[in-house]
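[1] Return a 3D structure for these sequence lines:
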Amino acid sequence: MEGERVLERPANQWTLTQRYTERAVEFIERSRSRPFFLYLAYSHPHTPVFASKEFWGKSPRGHYGDTVEEIDWSVRRIVETLTELKLDRNTLVVFTSDNGPWLTMRQLGGSAGMLRDGKGTTWEGGMRVPAIFWWPGRIQPQVVTGVGSTLDLTPTFASLARADLAKDRVYDSVDQSPTLLQGAPSARDVVFFYRLQDVYAVRMGPYKAHFVTESSFGEGTQRTEHDPPLLFNVDEDPSESFDISARHPDVLEKIRALVREHRATIQPVENQLNRYPPGEKRGEEGLRPWGK
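    Predicted coordinates:
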């Protein structure tokens, strides 16, 4: 789609990645004389995986690897465009992902390496993703091991652009620009891991507590509540293999207090997936999901 106009149905997914990239390059070229924001969310390597003929069947990692190699080519194409237009020193490029591998798709779903489990879970394999920030002349090469979240992108971008955030809302985020530009420690020490509307796990410094664990999407519902919560030091044990809850009741109590404070700030809102399409009246049966 382009706006609300359907360009192609069904979409030719074999060429989708390259077409996204070319559109992105065209946008950068059109916007070269003014500030711009480009959000580029590739459809792949989410299943079903596709790649153009230049990449299909070329990776030793199979078809999943083919899609990753094409995205790698695409990122290079965008970075080269910024460099050729002399925009690279005035443009921040962020490369990241929304979740870990979808392990139920087996070879087509990716791999979390030594991290436990994958997409749909609050184990590290489902939540910990790469984050690469590139800004020549402003960000020095470094590896940051502190905790961060994609929630932090909004205040970080605003700070770098010297823009003010709206004052009429609460932000579950922190400005990470000092970490990027000055090598300061991460401004975030706590992360709440949700599945739908529930807090399943909490990261506090090196510690991560699991109050609830559940199997990945597509594996059926295997929900387990833990009392006391499972506790791991994910700096020392990134695979979350060794529960240390019995040795650190003090840490668990601090994390429980964080959860209580966090929940006290939450206000229930309507599930947007239950809204009626525009113009359709609400019946006595209440709200229903889209498309039903």
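[2] Could you use CA atoms for every contact and neighbour count after this?
    Noted.
[3] Asp175 versus the closest residue to Asp172 other than its chain neighbours, what's the distance?
    The shortest distance from Asp172 to any non-neighbouring residue, by C-alpha to C-alpha, 6 or more residues apart in numbering, is to Leu151 (6.8 Å). Per C-alpha to C-alpha, to the nearest Å, Leu151 is found 10 Å from Asp175.
[4] Those two: who's more crowded?
    Neighbours per residue (other C-alpha atoms under 10 Å) separate Leu151 from Asp175, with Asp175 holding more: 20 against 13.
[5] give me every residue that touches that one.
    By C-alpha atoms under 8 Å, 6 or more residues apart in numbering, the contact set of Asp175 is 152-153, 155-156, 159, 187.
[6] May I see those organised as a markdown table, with neighbour count and secondary structure added?
    Formatted as a markdown table, the contacts of Asp175 follow (neighbours: other C-alpha atoms under 10 Å; DSSP: H, G, I helix; E, B strand; the rest coil):
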| residue | neighbour count | secondary structure |
| --- | --- | --- |
| Asp152 | 18 | helix |
| Leu153 | 17 | helix |
| Pro155 | 20 | helix |
| Thr156 | 20 | helix |
| Ser159 | 16 | helix |
| Ala187 | 17 | coil |
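[7] To compare against the first, here's the next sequence to fold:
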Amino acid sequence: RFANKSKRGPYGDQVLEMSYAVEEVLKTVKELDLDEHTLSLFIGDHGPHIDICNEGGSSGIFKGGKGTFYEGGIRVPAIARWPGTIPRGGVSSKLISSLDIFPTLLDIAGGTLNKSVIYDGTNVKDSLLGSNDNEGTNDIPEPEEDYKHHDILFFYCDDTLFAVRYKQFKVHFYTNVIPGPNHAAENCSNEGLPNDNIFLVETCSEGKKRDHPLIYNVERDPGEVYPLDPNKYEAMLAQVQEEIK
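    I've put the predicted structure just below:
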């Protein structure tokens, strides 16, 4: 039904099929008159699998993809829809993790967290349901306003802390190997398909430990192209180390 219907090949066809499936679910919810009683969340779990060429999608301006801790691997789209409750057309750059979904939905449903259990996520209900000053626009709030719930996010590979997002900064203690500029020419010459059966297998031990933390301002430099001088951000790094403790 969806084969060869898009201009992006099999990957684009799959996006069309997914879009159709989401539409069918939302249509059914509306037909059952449950639209204003249903919160719908659409969120990605990781970035594109760029190792498998055009089949894996594109990370756009972001560096890296699935299996890395660069923005291309961990920054994903998220859409929340709840007619009558969530303002329509709003855009937010608030720092939220998928780990926040469980405690947030539990609170919305009227439940309470088991206090004897430590949860990684934070309840971000106010951010999710609150009024949005940017309703109907594509304006992004000033970064200083966006860190009320999450000042910091930790990115681990097994027990190794690879990177930290602290406010507008991203600090890499370890970095992943990512496909070089010749990757597509060398591995994707079959009309955008992999020349071989490529499957991403990268162990945590393959990460490169940095002699000095690699710092980016991902608000101004989301592509993580221009590293900052660690000597000029010693106070910020000290605060990050305190948070890690």
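[8] if we can go back for a sec, test my guess that the residue nearest to Asp172 of structure 1 contacts Phe157.
    No: taking C-alpha atoms under 8 Å as the definition, Leu151 of structure 1 is not a contact partner of Phe157, at 11.0 Å.
[9] for structure 2, which strand is longest?
    strand 208-217 (DSSP state E).
[10] packing partners for that one?
    strand 169-175 (3 or more C-alpha pairs under 8 Å, 6 or more residues apart in numbering; DSSP states H and E).
[11] can you give me the strands for structure 2?
    40-43, 78-81, 152-157, 160-166, 169-175, 208-217.
[12] Highest mean neighbour count across those, which stretch is it?
    strand 169-175 (a mean of 22; mean count of other C-alpha atoms under 10 Å).
[13] what's the neighbour count on His49 of structure 2?
    22.
[14] what residue of structure 1 matches up with it?
    His49 of structure 2 maps onto Trp102 in structure 1, with residues paired by TM-score structural alignment.
[15] Same check on Ile118 of structure 2?
    Using TM-score structural alignment, Ile118 of structure 2 lines up with Val170 in structure 1.
[16] Assess the claim that Ser6 of structure 2 and Leu16 are in contact.
    Yes: assessed by C-alpha under 8 Å, Ser6 of structure 2 is found in contact with Leu16 at 7.4 Å.
[17] Give me the common contacts of these two.
    The contact lists of Ser6 of structure 2 and Leu16 share no entry, where a contact means C-alpha under 8 Å, 6+ apart.
[18] Superpose on structure 2 and give me the mean offset of the biggest helix by length in structure 1.
    Of all the segments assigned as helix in structure 1 under DSSP state H, the longest by residue count is helix 62-84. Following superposition, helix 62-84 of structure 1 is found to deviate from structure 2 by 0.5 Å on average (mean C-alpha distance after the TM-score superposition for structure 1).
[19] Just tell me the aligned range of that helix in structure 2.
    So helix 62-84 of structure 1 sits over residues 9-31 in structure 2, by TM-score structural alignment.
[20] Tell me the buried residues in the matching stretch?
    Judged by neighbour count using 16 or more other C-alpha atoms under 10 Å, the buried positions of stretch 9-31 of structure 2 are 10-14, 16-17, 26.
[21] Where do the helices of structure 2 begin and end?
    Using DSSP H, helices in structure 2 cover 9-31, 71-74, 101-108, 125-129, 183-187, 234-244.
[22] Average separation of the third one from the aligned part of structure 1, please.
    If you overlay the two and look at helix 101-108 of structure 2, the average distance to its match in structure 1 is 0.8 Å (mean C-alpha distance after the TM-score superposition for structure 1).
[23] from the middle of its chain, how far away would that helix be?
    A distance of 19 Å separates the C-alpha centroid of helix 101-108 of structure 2 from that of its chain, computed with C-alpha atoms, centre = their mean, to the nearest Å.
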